[in-house]
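Student: no sequence on this one, just coordinates:
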């Protein structure tokens, strides 16, 4: 077997892990595949005897490629938030590759949304250390920082991902139960179950960017709000509970890209009000964090 064949065989043993690393860094199956392929091309151009630890070399290489891609994305000022919200007759998941939906489901939509809020170096440091357990002495050269600075990057990213609840743990757990019941009823299209989780005098508010033409910015009363929610249920399969400004809310994020946020107020077992936010500037100002530490690596 030639040296090139040995490298190719070794690369294939690491491919799935490299893909998992790149997917979490980039939030896109297609871009992750591009990054992994570029890592192979760089390996093929490298003298085999200079690669002492193939797994480490490949992880470092694909991480640097992802970092460059994230920086290029930031330079173009790409923002996953603020794309037009489809009306009730459209399917949020209908126009993109199925693999992107699989990626969002496997990584976690909420986590992908929050990772999109991190700076490129923060995201790379966090994914490598907190998700894949790469030691900081290997991360530091990837992000071109000192060991101490690489640790600070990951620490800062960790605080952003986990957020800071504005209420005590038991209250947060209560809010979450109510929001999850709301989502479950919406996904099922069960009007009675939706009514059961709404306060009789519930109020729904929305910015204009979140509404189809002709819909009012405010709706009042459980029945009128519930009927809207049953329609909203068409999109509830891409909705996840998240921490929004310290309390439990909902992110609607096809493929992990934030399109709509719901800030929710609750009392006991009922929702007393919520607001639909789709305006790009308002979405950017929201402080989003994950509710669970869904950070385990996968394929």
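Tutor: Happy to help now that I have it. Not measured: the values here are computed from a predicted model.

Student: switch to C-alpha atoms for all contacts and neighbour counts from now on
Tutor: OK.

Student: any idea which helix is longest in the chain?
Tutor: helix 3-26 (DSSP state H).

Student: Next, the buried residues of it.
Tutor: Neighbour-count burial for helix 3-26 flags 7, 11, 15, 17-26 (criterion: 16 or more other C-alpha atoms under 10 Å).

Student: As JSON lines, those with distance to residue 44 would be great.
Tutor: Formatted as JSON lines, the buried residues of helix 3-26 follow (distance: C-alpha to C-alpha, whole Å):
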{"residue": "7", "distance to residue 44": "8"}
{"residue": "11", "distance to residue 44": "10"}
{"residue": "15", "distance to residue 44": "14"}
{"residue": "17", "distance to residue 44": "19"}
{"residue": "18", "distance to residue 44": "16"}
{"residue": "19", "distance to residue 44": "18"}
{"residue": "20", "distance to residue 44": "21"}
{"residue": "21", "distance to residue 44": "20"}
{"residue": "22", "distance to residue 44": "19"}
{"residue": "23", "distance to residue 44": "22"}
{"residue": "24", "distance to residue 44": "25"}
{"residue": "25", "distance to residue 44": "23"}
{"residue": "26", "distance to residue 44": "23"}
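
Student: Give me the helices and strands touching the longest helix of the chain, please.
Tutor: helix 29-44, helix 54-75 (3 or more C-alpha pairs under 8 Å, 6 or more residues apart in numbering; DSSP states H and E).

Student: For residue 154, see how far away the residue sitting nearest the centre point of the chain is.
Tutor: The chain has residue 112 as the residue nearest its centroid, 1.7 Å off, counting by C-alpha atoms, centre = their mean. Computed with C-alpha to C-alpha, to the nearest Å, the distance linking residue 112 and residue 154 is 16 Å.

Student: Put this next to the previous one:
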């Protein structure tokens, strides 16, 4: 189907969706942009008169390119120094208002998706996030519809066993994040202990480039509070945490001497922080100054 004269190119029209598909599969905005560039070149070369459903066709192209990319970067991530976390994105309130989308693009969920095999991840994303029919997913991943149904079931069970157990209202999430920021900004140890769950787990990604970023998870409120207070003392008067929307969720931007030094997101259970994700690798902080368009 050729594009009518004067009409927006379908690739441009659906770019937000296509970027979101690639990002959901890769957890990296930089890699997602590479996939879109590769997909655009393929789209530019196709005979549009042979394409019946442009949106489905473009999603299929992007999915296949993302799968190829995901397989090629798997070794790179295995050799990564310390914990690997997804690249955080500054997002608009519209993303946060779409509760299902916000949950699925959250750092917590993307971290869970990292534990899926590439094809399982593609099937889960296309079915659970974008509600694509099984036959379209089958075309995208080059499997039979029956096989895709089995993969989808297996992926759902895998994710359900690892995703945050309790979903909380955005207002409660924001309140807990504000408590955490206030405790750290003021250096109030007791306030920090009050907001952390006893079995809290903190995962940091410094990529081996940030001194002081823990290379292994820090577990337990007392141990984590001491670790955080050490950082507060080290950067006394130079570090601030301020609220931002990260991947559709309330999060925190950490600045040191007025320059961004990290992004923090948390999961909340029973009014307390149960898990902290801290991304400080400078290579992963390039998309926190401008809102990124995520859509479905």
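Tutor: Thanks, I have the structure now. Given the structure is predicted, the values throughout are model-derived calculations rather than measurements.

Student: Could you report the TM-score for this superposition?
Tutor: Scored against TM-score structural alignment, normalised by the length of structure 2, the superposed chains reach a TM-score of 0.58; 231 aligned residues with a C-alpha RMSD of 5.1 Å.

Student: distance from the longest helix of structure 1 to structure 2 after superposition?
Tutor: With mean C-alpha distance after the TM-score superposition for structure 1, helix 3-26 of structure 1 departs from structure 2 by a mean of 2.9 Å once superposed.

Student: ok now that helix, how far from the chain's centre?
Tutor: 24 Å (C-alpha atoms, centre = their mean, to the nearest Å).

Student: What lies in contact with it?
Tutor: Helix 3-26 of structure 1 is contacted from outside by 29, 31-33, 35-36, 40, 43-44, 48, 54-55, 58-59, 62-63, 66, 69-70, 103, 107, 112, 115, 123-124, 127-128, 132, 297-299, using C-alpha atoms under 8 Å, 6 or more residues apart in numbering.

Student: which of those residues are buried?
Tutor: Among those, those buried by neighbour count (16+ other C-alpha under 10 Å) are 29, 31-33, 35-36, 40, 43, 54-55, 58-59, 62-63, 66, 69-70, 103, 107, 112, 115, 123-124, 127-128, 132, 297.

Student: List of residues touching stretch 186-203 of structure 2?
Tutor: Stretch 186-203 of structure 2 is contacted by residues 83, 176, 179-180, 183-184, 214, 216-222, 224-225, 229, 232, 271-278 when judged by C-alpha under 8 Å, 6+ apart.

Student: still on that earlier bit, the longest helix of structure 1 versus helix 29-44: what angle between them?
Tutor: Put simply, helix 3-26 of structure 1 runs at 150 degrees to helix 29-44, going by axes from the mean of the first three to the mean of the last three C-alpha atoms, to 10 degrees.

Student: tell me the angle of helix 3-26 of structure 1 relative to helix 54-75?
Tutor: Helix 3-26 of structure 1 and helix 54-75 are oriented at 40 degrees to each other (the same axes, to 10 degrees).

Student: could you pull out the strands for structure 2?
Tutor: Listed in chain order, the strands of structure 2 (DSSP state E) span 196-205, 218-219, 239-246, 249-256, 259-269, 272-279.

Student: Just the buried positions in stretch 65-81 of structure 2, please.
Tutor: Buried residues in stretch 65-81 of structure 2, counted by 16+ other C-alpha under 10 Å: 65, 66, 67, 69, 70.

Student: any idea which of the residues you listed is the one closest to residue 143 of structure 2?
Tutor: residue 67 (13.2 Å; C-alpha to C-alpha).

Student: which ones are touching the residue lying closest to residue 202 of structure 2 once chain neighbours are set aside?
Tutor: Distance criterion C-alpha to C-alpha, 6 or more residues apart in numbering; nearest residue to residue 202 of structure 2, sequence neighbours excluded, is residue 276 at 4.5 Å. Residues in contact with residue 276 of structure 2 (C-alpha under 8 Å, 6+ apart) are 200, 201, 202, 203, 264, 265, 266, 267.

Student: Can you add distance to residue 138 of structure 2 and give the strands of structure 2 back as a markdown table?
Tutor: A markdown table is the format used below for these (distance: least, C-alpha to C-alpha, whole Å):
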| stretch | distance to residue 138 of structure 2 |
| --- | --- |
| strand 196-205 | 35 |
| strand 218-219 | 41 |
| strand 239-246 | 32 |
| strand 249-256 | 31 |
| strand 259-269 | 33 |
| strand 272-279 | 34 |
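
Student: And the ones you listed: which comes nearest residue 134 of structure 2?
Tutor: Counting by C-alpha to C-alpha, residue 134 of structure 2 lies closest to strand 249-256 out of those; the figure is 29.2 Å.

Student: Adding distance to residue 150 of structure 1, write the helices and strands packed on helix 3-26 of structure 1 out as TSV.
Tutor: Shown next, in TSV, are those (distance: least, C-alpha to C-alpha, whole Å):
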stretch	distance to residue 150 of structure 1
helix 29-44	22
helix 54-75	14
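
Student: my guess is the residue nearest to the centre of structure 1 meets residue 27, correct?
Tutor: Yes: Residue 112 of structure 1 is within contact range of residue 27, at 6.2 Å (criterion: C-alpha atoms under 8 Å).

Student: Spit out the residues that contact these two alike.
Tutor: 104, 256.

Student: Tell me where the stretch 51-200 of structure 2 has helices.
Tutor: 54-78, 93-97, 99-105, 107-113, 118-124, 134-141, 145-160, 170-186, 189-195 (DSSP state H, counting those that start in this stretch).

Student: Distance from the third one to the middle of the chain?
Tutor: It stands for helix 99-105 of structure 2. Worked out by C-alpha atoms, centre = their mean, helix 99-105 of structure 2 lies 10 Å from the chain centre.

Student: So for it, what gets flagged as buried?
Tutor: Within helix 99-105 of structure 2, the residues scored as buried using 16+ other C-alpha under 10 Å are 101, 102, 103, 104, 105.

Student: Identify the residue spatially nearest to the alignment partner in structure 1 of residue 275 of structure 2, adjacent ones excluded.
Tutor: Alignment note (TM-score structural alignment): residue 275 of structure 2 maps to residue 250 of structure 1. Residue nearest to residue 250 of structure 1 in three dimensions, not counting chain neighbours: residue 241, with 4.5 Å by C-alpha to C-alpha, 6+ apart.

Student: roughly how far apart are that neighbour and residue 176 of structure 1?
Tutor: For residue 241 of structure 1 relative to residue 176 of structure 1 (C-alpha to C-alpha), the value is 7 Å.
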